[in-house]
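Student: Have a look at this prediction, sequence included:
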Amino acid sequence: MKPFLLEIGKLKIAGYGTMILIGVIVAYCLFTYRGKKRGYNVDNLFDITVFSLIGGFLCSKLLYIVIENPKLLLNPVEIVKTFSQGFVVYGGIIGGFIVFILMCKRYKYSPLKVGDLAVASLAIGQGFGRIGCLLAGCCYGRTTDSVIGITFHNSFIAPNEVALVPTQIISSIFDFILAGVLIWYLSFLEKKNIGHNPGKVTGAYLILYSIGRFIIEFFRGDLERGFIGTLSTSQFISIGIIVFGLIVFNLDKIKRLKYKEGI
């Protein structure tokens, strides 16, 4: 809707980048606030956040290149020139989680316990990121005659002067609601004294986010994001992450089952 929030001469403040920055700040503040209340060292949480963001950012770009233009992998110079353009959220989630686990191990934290604390912040950051998508015009929806359709007039990415399904707004609202549910769920587990089974909240995030993403993909209109048959690349990734999320969510049951079989 507004690619640049402010233009002063050659200085341009991009709406997408601004919303990403706001999302990161809000997510970090919530993460450290909740972590400090539970006895975690704030400096360690800062390191975990920064390195996870870097890992997520790089993997998000890498997955975009693999899906959109694999030939770029042979042209590092062109990658650098277009580095600020094109990212895939799932790449960021996967890469961020890998680095997150490594950083937690470094500080001798349980990745599942810290993950249960962090995923709500991740969802909030994604919510702000989708607002950035709306401002930039990326991740746009299909054409529609519905009353909820939105029309771009000066987008460099989305089709202009035609009503589109507001997939960015829907995704943003879903992410914010998901964050609230995850915050409530962790508090519920802690109050019921069942927080000793880490991974429940992390698993819930992986399952719920992937289900939401799988559904919203049917309403997306940016066809260049990659398809395998009738399903988009992100939908196939969603299926894999749902399966992985179910495993994480049921780790306590899996461990009990293995213990009984061992006996």
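Tutor: Right, received. Where do you want to start?

Student: can we go C-alpha only for contacts and neighbour counts from here?
Tutor: Will do.

Student: show me where the stretch 101-250 of the chain has helices.
Tutor: Using DSSP state H, counting those that start in this stretch, the helices of the stretch 101-250 of the chain run over 111-136, 167-191, 200-216, 233-249.

Student: and the first one, how far from the chain's centre?
Tutor: With CA atoms, centre = their mean, to the nearest Å as the basis, the distance from the averaged C-alpha position of helix 111-136 to the chain average is 5 Å.

Student: tell me the strands in the stretch 1-150 of the chain, going along the chain?
Tutor: 4-8, 11-14, 150-151 (DSSP state E, counting those that start in this stretch).

Student: is it true that F31 touches A118?
Tutor: Yes: at 5.9 Å, F31 and A118 qualify as touching, with contact defined as CA atoms under 8 Å.

Student: Between the two, which has more neighbouring residues?
Tutor: A118 (27 against 22; other CA atoms under 10 Å).

Student: show me what contacts the residue nearest to I247 when sequence neighbours are not counted?
Tutor: Excluding its sequence neighbours, the residue lying closest to I247 (CA to CA, 6 or more residues apart in numbering) is G203, at 7.5 Å. Each residue near G203 by CA atoms under 8 Å, 6 or more residues apart in numbering is listed here: F244, G245, L246, I247, V248, F249.

Student: residues in contact with S121?
Tutor: V26, A27, Y28, L30, F31, A179.

Student: distance of it from F249?
Tutor: 19 Å (CA to CA, to the nearest Å).

Student: structure B:
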Amino acid sequence: MIAALNPIALRLGGLEIHWYGVIIACGVLLAVWLATREANARGIGEDHIINLVLWALPFALIGARLYYVAFEWPYYSAHPDQIIAIWNGGIAIYGALIASVIVFLIYCRVKWLPAWLVLDIAAPTVMIAQSIGRWGNFMNQEAFGAKTTLTYLRGLHLPEFIIQQMNIGGAYRQPTFLYESMWNLIGFVLIMSVRRHKGWFKRGEIVLSYVMWYSFGRFFVEGMRTDSLYLMPGLRVSQLLSVVLFVAALGLVIWRRHKNVPWYMDGFSLNNL
């Protein structure tokens, strides 16, 4: 049997660098590189993307933590010293996304940038960052699903190192991290393949497509996970939010189709103001 992978990538004296952080950083760097290229092509300018990332990252981390704490408040109200103890785990991707969108909207308002276009540029790159980031959960042996069997996992034709990493607490687990990672990867490839087709997407429809794709997949993956946040017994927060986001995004696409909205491929210039 292959031993579980070491979550520590490097030790420098008393400093431990976790694979989780390394993998997340790689996903962010790839996302920034892709977004800057597309921003230049759409007339936004790569400096705005870099500035947005520098502003959004810390608030995304805060948002991810606050979201988690809010839905685990009975515990944190009794242990307030643990609220900032993010190193003990407890962040939520939906909280990070909500905080990032707020930062994007404020920045675009201040800089007189078309927010829908900027979000369109960022959306597919966020998808690939999420896809990569789930492998950080894999290294930490977290975000897994219910108990399963070795036969089932081998039936998925997974590499042996993935199968053995899913042996957690003496039992094999559903690799829900992998399901979500692959779902996001497929969505990324699809959107990147079609987003430059003229007459296909109006401004805002790429980010709304991302919202629908991600929330649809997350609804089902969340139902398999064992670490969900709950509003009440049987009602998972992420599943409820996924339904709300999917319906809202679909409604916006339909509504905006009948409005005088510029096409994504039209890009942006100061003459548009």
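Tutor: Structure's in. What do you need? Predicted model only: the values in this text are computed from it and were never measured.

Student: Mind checking the TM-score on these two?
Tutor: Here the TM-score for the pair of chains, by TM-score structural alignment, normalised by the length of structure 1, is 0.85; 247 aligned residues with a CA RMSD of 2.3 Å.

Student: circling back to that earlier point, would you mind writing the ChimeraX command to select the buried ones in the contacts of G203 of structure 1?
Tutor: Selection of the buried residues among the contacts of G203 of structure 1 in ChimeraX, burial being defined by 16 or more other CA atoms under 10 Å:
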select :245,246,247,248,249
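
Student: now, which of the contacts of G203 of structure 1 sits nearest I207 of structure 1?
Tutor: G245 (5.3 Å; CA to CA).

Student: Alignment lookup: the closest one to structure 2.
Tutor: Residue pairing (TM-score structural alignment): G245 of structure 1 is matched to A249 of structure 2.

Student: just checking, that match touches M212?
Tutor: Yes: between A249 of structure 2 and M212 there is a contact under CA under 8 Å: 6.3 Å.

Student: Now do the contacts for I20 of structure 1.
Tutor: Residues in contact with I20 of structure 1 (CA under 8 Å, 6+ apart) are G125, F128, G129, G132.

Student: Give me the distance between it and F128 of structure 1.
Tutor: Taking CA to CA, one finds I20 of structure 1 at 6 Å from F128 of structure 1.

Student: Name the residues of stretch 249-263 of structure 1 that come out as buried.
Tutor: In stretch 249-263 of structure 1, counting by 16+ other CA under 10 Å, buried: F249, L251, D252.

Student: do the same with stretch 57-77 of structure 2
Tutor: Quick answer for stretch 57-77 of structure 2 (16+ other CA under 10 Å): L57, F59, A60, L61, I62, G63, A64, R65, L66, Y67, Y68, V69.

Student: Stretch 81-99 of structure 2 now?
Tutor: So, applying 16+ other CA under 10 Å, buried residues of stretch 81-99 of structure 2: I83, G90, I91, A92, I93, Y94, G95, A96, L97, I98, A99.

Student: Kindly report the same for stretch 165-183 of structure 1.
Tutor: 165-169, 171-176, 178-179, 181-183.

Student: what stretch of structure 2 does that stretch fall on?
Tutor: Going by TM-score structural alignment: stretch 165-183 of structure 1 matches residues 174-192.

Student: can you check stretch 40-48 of structure 1 too?
Tutor: Going by TM-score structural alignment: stretch 40-48 of structure 1 matches residues 44-52.

Student: In structure 2, which residues correspond to stretch 206-214 of structure 1?
Tutor: So stretch 206-214 of structure 1 sits over residues 211-219 in structure 2, by TM-score structural alignment.

Student: Mean distance of the matching stretch to its aligned residues in structure 1, please.
Tutor: Following superposition, stretch 211-219 of structure 2 is found to deviate from structure 1 by 0.4 Å on average (mean CA distance after the TM-score superposition for structure 1).

Student: and the gap between the counterpart of I83 of structure 2 in structure 1 and E261 of structure 1?
Tutor: Matched by TM-score structural alignment, I83 of structure 2 corresponds to I79 in structure 1. Distance, I79 of structure 1 to E261 of structure 1, by CA to CA: 51 Å.
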